[in-house]
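> what's the 3D shape of this:
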Amino acid sequence: MAKDNQLGEFLRARREQVRPEDLGLAAGGARRVPGLRREEVALLAGVSTDYYVRLEQGRERHPSAQVLDALAHGLALDEETAAHLHRLARPAPGGRRRPRRREQVSPNLLRLLDGWPGTPAVILGRCLTVLAHNALGKALFDGHTHSGDLVRLVFLDPDAREFYPDWERVAVNTVGGLRAAAGIDPDDPRLIETVGELSLKSEAFRRLWARHDVRQKTHETKRFHHRLVGELVLSYEALTVNSAPGQQLVVYQAEPGSPSESALALLGSLTTESAPEHIRR
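You can find the predicted model right below:
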């Protein structure tokens, strides 16, 4: 990832995704670039065109909070993406970085996972790697080349589009979640490694990463086509682990009385009973 002008890259990417007519501007004649022109963003944000150009080019690196709020309004950013914009413009103070510790899951959290035998649950790390799971959580994602890494599963697994019937939506949200992690700690070595590998191996990832969409994993309904039990429609909630910043507890549920509830119960019955195998990384 290029780190020298992340703010400018973000502004340019978001500008190119906004249609003038969506903001009440005349589309005008032929445009050399998609989306808004620089002068249009400057007008919407109430700053000079020269100042905005300097922001995009990285020649101005200290916009005020008021300017950032105005840019977020002009680019029609949602609350989460606007917060990401502020983080890019005001990164955490530098200093001597401590060696990053291996991500570990607390014993209390592992016991909590085991207490939900009928509910798939996983613990995800900063880069959406599976740090731990209960038996049904393991069974939900089992059988893939990258079962222990949800980003690589989406973009590098040969059967990803079959496993995720709504693959494009899953891909957009997955990259958005990775972008959210990048905004918090862009120097994370594992994040840099993940983005570098996927950028080389997946054209779809490169396309979506260039959009600078930000979508923190929260809650959603997702369809799966499981190799053992067929279609599953599951809703999930992603909960942050306060004792381990960057970790998320993701819990999946089927609608009561639905075919997916029966399929999930069948998957549970097919899961071999053995000692818990929590740690994947």
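
> Only C-alpha atoms from now on, for both contacts and neighbour counts.
OK.

> For burial, what's the neighbour tally of residue 172?
Other residues within reach of residue 172, judged by other C-alpha atoms under 10 Å, total 18.

> three-state assignment of it?
Under the three-state scheme (DSSP: H, G, I helix; E, B strand; the rest coil), residue 172 adopts helix.

> Tell me how far the nearest residue to it once chain neighbours are set aside lies from residue 199.
Leaving aside its sequence neighbours, residue 172 sits nearest to residue 208 (C-alpha to C-alpha, 6 or more residues apart in numbering; 6.6 Å). With the distance defined as C-alpha to C-alpha, to the nearest Å, residue 208 ends up 10 Å from residue 199.

> can you give me the strands for the stretch 1-150 of the chain?
Listed in chain order, the strands of the stretch 1-150 of the chain (DSSP state E, counting those that start in this stretch) span 121-124, 130-133.

> Check what contacts stretch 199-209 and list those residues.
Residues from elsewhere that reach stretch 199-209 (C-alpha atoms under 8 Å, 6 or more residues apart in numbering): 155-156, 171-172, 175, 179, 198.

> Pull out the buried residues from it.
Of the residues in stretch 199-209, those with enough neighbours to count as buried (16 or more other C-alpha atoms under 10 Å) are 199, 205-206, 208-209.

> got it, and stretch 66-85?
Applying 16+ other C-alpha under 10 Å to stretch 66-85 flags 68-77, 81-85 as buried.

> How far does it stretch from one end to the other?
12 Å.

> With stretch 157-164 instead?
11 Å.

> now residue 278, what's its secondary structure?
Residue 278 ends up coil, using three-state DSSP.

> another one to check against the first:
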Amino acid sequence: MDGKTQLGDFLHTRRSRLRPEDVGVPTYGERRRVPGLRREELALLAGVSTSYYTRLEQGQSPSASPEVLDAIAGALRLDESERRYLHDLARAGRRRTAGRRPAPERVPDATRQLLDVLGHVPAIVLGRRTDVLAWNRPGHALFAGHLDFAAPGRPAQRPAMARLVFLDGHVRDLYADWPGKARAMVGHLRVVAAQHPEDAAPHALLGELSAKSAEFASMWADHRVRACADGTYEMRHPLVGPLTVTQQTLSSARGPSVVVATTEPDSPSATALALLPQVTGESAAPGDRPSVAGRRARAHAEGD
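Predicted coordinates for the structure are as follows:
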């Protein structure tokens, strides 16, 4: 994935979505052949020359300063996630990046302990490209109970939530508003790809999804950007029926993220979620999980 190309495509799509009347640009009743602002109009709003903005959109001027990028972000009416994404793309375009094998992602002991403490709260630990690095019993039962619970412990067989959302019929059917969940996933992957341009793994996943899912390819071309901190989804679980959960992402700058699912207290959704361990026959007790020392030994033996 070329950072310069992505930067130009992102600027172009955002410029094409702005109507002149949205930003106070007079049109004097003229008919326009293409939607959105013209390059010269956007450049004027941002306080840069048309030629400079054109070169930036064409990927020929990767050295834009943070101040110029902020000015362009303001002219494009970008939100905070989109503004950060614009800066990440510009940084990626300023340096040559070569795909490399990333270091194996590990689950810190503190994160393992958090899974244990959460007990009956569904939780999963996700890596950069949404690989499931670990999950507790409720998290497994809620999000992917049809898969082997031990799969995250085998690096070569770890499921990736992005792949499951787009390519797994069971997970797709879990979400009443699947397109909304899918768009959120695509927006998250855009953020990750821009933040880690040197990491080949997320880009390989993007290529796979683009080849196997026309819906993913269409959503990716839309250049939606979203940092998935939280979202509320109506789920249709095959065992406990419909429930509404809030999925919250606890992020760490130096490690994987933890996604937890909660429901409104004393709600039908809370009742359904409480039934999940019973109907699956899975215990959420911490004692069912290997000790930290045991997990260290296993991880060392597997070379993960």
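
> hang on, the earlier thing: tell me the counterpart of the residue nearest to residue 172 of the first structure in the second structure.
Alignment note (TM-score structural alignment): residue 208 of the first structure maps to residue 219 of the second structure.

> so where does that match fall, helix or strand?
helix 214-221 (DSSP states H and E).

> Helix or strand next in line after that helix, which one?
Following helix 214-221 of the second structure in sequence, per DSSP H and E, is strand 230-237.

> Identify the residue range in the first structure corresponding to the following helix or strand past that following strand.
Per DSSP H and E, the first helix or strand lying C-terminal to strand 230-237 of the second structure is strand 241-252. Under TM-score structural alignment, strand 241-252 of the second structure corresponds to residues 230-241 of the first structure.

> Spit out the contact partners of residue 128 of the second structure.
192, 202, 256.

> my read: the second one touches residue 193, true?
Yes - counting by C-alpha atoms under 8 Å, a contact exists between residue 202 of the second structure and residue 193, whose distance comes to 6.3 Å.

> Between these two, point out the one with more neighbours.
A count of neighbours by other C-alpha under 10 Å puts residue 193 above the other of residue 202 of the second structure and residue 193, at 24 against 21.

> separation between the closest residue in space to residue 248 of the second structure that isn't next to it in sequence and residue 237 of the second structure?
Closest residue in space to residue 248 of the second structure, ignoring its immediate chain neighbours: residue 230 at 4.2 Å, by C-alpha to C-alpha, 6+ apart. Per C-alpha to C-alpha, residue 230 of the second structure is found 20 Å from residue 237 of the second structure.

> which of the two has more neighbours?
residue 237 (21 against 15).

> Now for the more buried one: which residues touch it?
142, 174, 243.

> And the second one, what's its match in the first structure?
In the first structure, the residue paired with residue 174 of the second structure is residue 163, using TM-score structural alignment.

> quick one on the thing from earlier: ok, which of the strands of the stretch 1-150 of the first structure comes nearest residue 12 of the first structure?
Of all those, it is strand 121-124 that lies closest to residue 12 of the first structure, at 30.7 Å by C-alpha to C-alpha.

> so where is the closest one in the second structure?
Under TM-score structural alignment, the match for strand 121-124 of the first structure is residues 123-126.

> average distance between that stretch and the first structure?
Compared with the first structure after fitting, stretch 123-126 of the second structure deviates on average by 0.7 Å (mean C-alpha distance after the TM-score superposition for the first structure).

> Can you tell me how far the aligned partner of residue 260 of the first structure in the second structure is from residue 238 of the second structure?
Matched by TM-score structural alignment, residue 260 of the first structure corresponds to residue 269 in the second structure. Distance of residue 269 of the second structure to residue 238 of the second structure, computed by C-alpha to C-alpha: 14 Å.

> okay, those two: which has more neighbours?
residue 269 (21 against 12).

> quick one: the one helix or strand the more buried one maps to to the first structure mean distance?
Using DSSP H and E, residue 269 of the second structure falls within helix 268-280. When the first structure is overlaid, helix 268-280 of the second structure sits 1.0 Å from its aligned residues on average, using mean C-alpha distance after the TM-score superposition for the first structure.

> Packing partners of that helix?
helix 137-144, strand 241-252 (3 or more C-alpha pairs under 8 Å, 6 or more residues apart in numbering; DSSP states H and E).

> Tell me what angle the last one forms with helix 268-280.
Strand 241-252 of the second structure and helix 268-280 meet at an angle of 90 degrees, taking axes from the mean of the first three to the mean of the last three C-alpha atoms, to 10 degrees as the criterion.

> If we go by neighbour counts, what in strand 241-252 of the second structure is buried?
Per 16+ other C-alpha under 10 Å, strand 241-252 of the second structure contains these buried residues: 242-249.

> what distance separates the helix holding residue 269 of the second structure from the middle of the whole chain?
27 Å (C-alpha atoms, centre = their mean, to the nearest Å).

> Check which residues of it are buried.
Within helix 268-280 of the second structure, the residues that qualify as buried by neighbour count (16+ other C-alpha under 10 Å) are 269-270, 272-273, 276-277.

> could you dump these to JSON lines with distance to residue 297 of the second structure?
As requested, the buried residues of helix 268-280 of the second structure are exported to JSON lines (distance: C-alpha to C-alpha, whole Å):
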{"residue": "269", "distance to residue 297 of the second structure": "39"}
{"residue": "270", "distance to residue 297 of the second structure": "37"}
{"residue": "272", "distance to residue 297 of the second structure": "37"}
{"residue": "273", "distance to residue 297 of the second structure": "33"}
{"residue": "276", "distance to residue 297 of the second structure": "31"}
{"residue": "277", "distance to residue 297 of the second structure": "29"}
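
> Looking at these, which is nearest residue 95 of the second structure?
The closest of these, once distances to residue 95 of the second structure are taken by C-alpha to C-alpha, is residue 273, at 47.4 Å.
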